[in-house]
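J.: This is a predicted model, with the sequence first.
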Amino acid sequence: MNASHLASLASPLWAETLRTDLLPWLRTCADLGDDVLEIGPGPGLTTDLLLEIGTRKVTAVEVDADLAEKLRARLRGTRAEVLRGDATDLDLAPDRFSAAVCFSMLHHMESPEAQDRLFARLHHALRPGAALLGTDPLDTERMRQGHTDDTFVPVDPATLARRLAAAGFTDSTVTKTNEHQFRFCTRKPLGA
């Protein structure tokens, strides 16, 4: 992630945007349950929201070693555990988590195939009936400019439900929230 992008994601302005835009949606779209897996927390502003809404335990997986260590130090003594690693190949216990979330991080993965591997790993790690929720930016010129010298592999919202179904998820909804972002919610089937 380039320095400008990281500074933006750690800013008070972004924290307020998350509080007014993301938090109400989180409270209404699905029951997150007691043990949430968060992929790609970056500086951890979304982790803070998950803890605020009363999630009993949050396991945050961050691929960047420096970000993971800083977040681990900042959240020491809370209900959050920070793991450093690539979620596509971490040893995550099957059927453990009550929900999984990935906020504005899928486009930072190196390829659509890596994104699909992540969906499969999350399906494996979620309890039957558990929700996977996320947000990601749309492929716009503004977003491309904001990712100069950075990985930017945008997810096509028109194909996301099909890709999630291929990983075993069901009841997928994908909604464009504004001209820059979309949200999605899907579930691991009860019988899976």
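T.: Received the coordinates, thanks.
J.: C-alpha from now on. contacts and neighbour counts both.
T.: OK.
J.: tell me which residues in the helix or strand in which residue 59 is found are buried?
T.: Element membership of residue 59, judged by DSSP states H and E, is strand 57-62. Along strand 57-62, these residues count as buried under the neighbour rule (16 or more other C-alpha atoms under 10 Å): 57-62.
J.: Tell me the buried residues in stretch 50-58?
T.: 50-51, 55-58.
J.: List the contacts of that stretch.
T.: 27, 32-38, 47, 79-81 (C-alpha atoms under 8 Å, 6 or more residues apart in numbering).
J.: Can you spell out which helices and strands pack onto the strand or helix carrying residue 184?
T.: Secondary structure assignment for residue 184, by DSSP H and E: strand 181-187. Contacts defined by 3 or more C-alpha pairs under 8 Å, 6 or more residues apart in numbering; DSSP states H and E place strand 181-187 against strand 126-137, strand 170-176.
J.: Make JSON lines out of these and add distance to residue 20 and mean neighbour count.
T.: Listed next are the helices and strands packed on strand 181-187 as JSON lines, based on distance: least, C-alpha to C-alpha, whole Å; neighbours: other C-alpha atoms under 10 Å:
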{"stretch": "strand 126-137", "distance to residue 20": "15", "mean neighbour count": "24"}
{"stretch": "strand 170-176", "distance to residue 20": "17", "mean neighbour count": "16"}
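J.: Got another one to weigh against that:
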Amino acid sequence: MNENHARLCPSPEWAEFLHTEVLPDLVARVDLGEHMLEVGPGPGASTDWLRHRVERLTAVETDDRAAADLTLKYAGTNVTVVNGDATDLTFADSVFDSAGSFTMLHHVPTVSLQDTLLSEVLRVLRPGGVLVGSDSLPSDALREFHEGDTYNPIEPDKLNERLQSLGYDNIMIRVANTLTFVAHKPSN
């Protein structure tokens, strides 16, 4: 994580943006069910909002320090933090009702690894389960913001095809100030 992210991601302004501009619209479209998987929560700006909307939230974070901080922050709550790699999830098949990835996929270094992550999420979703997500739109300013950090933006016009090829259906993609998407694991 570069210094720009170290300042932005834990800030109240970033949490407010997620809580008011991104998350409400996404979850209004779907039933999150009882048990949700959050992939790449970082400092937990979305975690705090999501945990009040599901019975159980499992957050998978690859960064050791961030995972340790989240574990302390959410001890005794309905949040379980796993320090792990979302491209190789340790969960059994079909255990989560929903999954979410919020403004983090562009930190996955290759399209192939992004697809592996999305495939793993599909594997651990129950039949009929839903993936909700968001990411920043590609721009020169965002590329500069990521100087010294991984930046592999999602191409909005290719996301539907990518999700379909991985096995998702009932896909909705919206491009506005950010990219948001909803995709389902087939029911059968």
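T.: Now that the structure is in, tell me what you want to look at. This one's a predicted model, so the numbers in the text were calculated from it and none came from an experiment.
J.: between the helices and strands packed on strand 181-187 of structure 1, which one is nearest to residue 12 of structure 1?
T.: Smallest distance to residue 12 of structure 1 across those (C-alpha to C-alpha): 19.3 Å, for strand 126-137.
J.: Can you give me the distance of residue 157 of structure 2 to residue 172 of structure 2?
T.: Separation of residue 157 of structure 2 from residue 172 of structure 2 (C-alpha to C-alpha, to the nearest Å) stands at 12 Å.
J.: sorry, back to before: only whichever of the contacts of stretch 50-58 of structure 1 are buried, select them in ChimeraX.
T.: Selection of buried members from those for ChimeraX, criterion 16+ other C-alpha under 10 Å:
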select :32,33,35,36,37,38,47,80,81
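J.: So which of the contacts of stretch 50-58 of structure 1 is the closest to residue 66 of structure 1?
T.: Residue 66 of structure 1 lies nearest to residue 81 out of the contacts of stretch 50-58 of structure 1, by C-alpha to C-alpha, at 15.4 Å.
J.: now the angle between strand 57-62 and whichever strand or helix holds the closest one, please.
T.: Residue 81 of structure 1 is located in strand 80-84, with elements delineated by DSSP H and E. Here the directions of strand 80-84 of structure 1 and strand 57-62 differ by 20 degrees (axes from the mean of the first three to the mean of the last three C-alpha atoms, to 10 degrees).
J.: What residues does residue 109 of structure 1 make contact with?
T.: With C-alpha under 8 Å, 6+ apart, residue 109 of structure 1 has these contacts: 115, 151-153.
J.: Next: residue 123 of structure 1.
T.: By C-alpha under 8 Å, 6+ apart, the contact set of residue 123 of structure 1 is 167-169, 188.
J.: Residue 66 of structure 2 belongs to a helix, doesn't it?
T.: Yes. Residue 66 of structure 2: assigned to a helix according to DSSP: H, G, I helix; E, B strand; the rest coil.
J.: Chain neighbours aside, what residue packs nearest to residue 85 of structure 2?
T.: In space, residue 85 of structure 2 comes closest to residue 62 once its chain neighbours are excluded; the distance is 5.3 Å by C-alpha to C-alpha, 6 or more residues apart in numbering.
J.: Any figure for the gap between that neighbour and residue 116 of structure 2?
T.: Distance, residue 62 of structure 2 to residue 116 of structure 2, using C-alpha to C-alpha: 15 Å.
J.: Alignment lookup: residue 21 of structure 1 to structure 2.
T.: Using TM-score structural alignment, the equivalent of residue 21 of structure 1 in structure 2 is residue 21.
J.: you'd agree its match is in a strand?
T.: No. Assessed with three-state DSSP, residue 21 of structure 2 is helix; it does not lie in a strand.
J.: Tell me the residue in structure 2 aligned with residue 44 of structure 1.
T.: Using TM-score structural alignment, residue 44 of structure 1 sits opposite residue 44 in structure 2.
J.: Name the nearest residue to the aligned partner of residue 118 of structure 2 in structure 1, ignoring sequence neighbours.
T.: Structural alignment (TM-score structural alignment) places residue 118 of structure 2 against residue 119 in structure 1. Once flanking residues are discounted, residue 119 of structure 1 sits nearest to residue 167: 5.9 Å by C-alpha to C-alpha, 6+ apart.
J.: show me the contacts for the match of residue 21 of structure 1.
T.: Taking C-alpha under 8 Å, 6+ apart, one finds nothing in contact with residue 21 of structure 2.
J.: what sits against the residue mapped onto residue 60 of structure 1 from structure 2?
T.: Using TM-score structural alignment, the partner of residue 60 of structure 1 in structure 2 is residue 59. Counting by C-alpha under 8 Å, 6+ apart, residue 59 of structure 2 makes contact with 37-41, 47, 79-82.
J.: The residue nearest the centre of structure 2 sits in which helix or strand?
T.: Geometric centre of structure 2, nearest residue: residue 101, 0.8 Å, by C-alpha atoms, centre = their mean. Residue 101 of structure 2 belongs to strand 96-102 when assigned by DSSP H and E.
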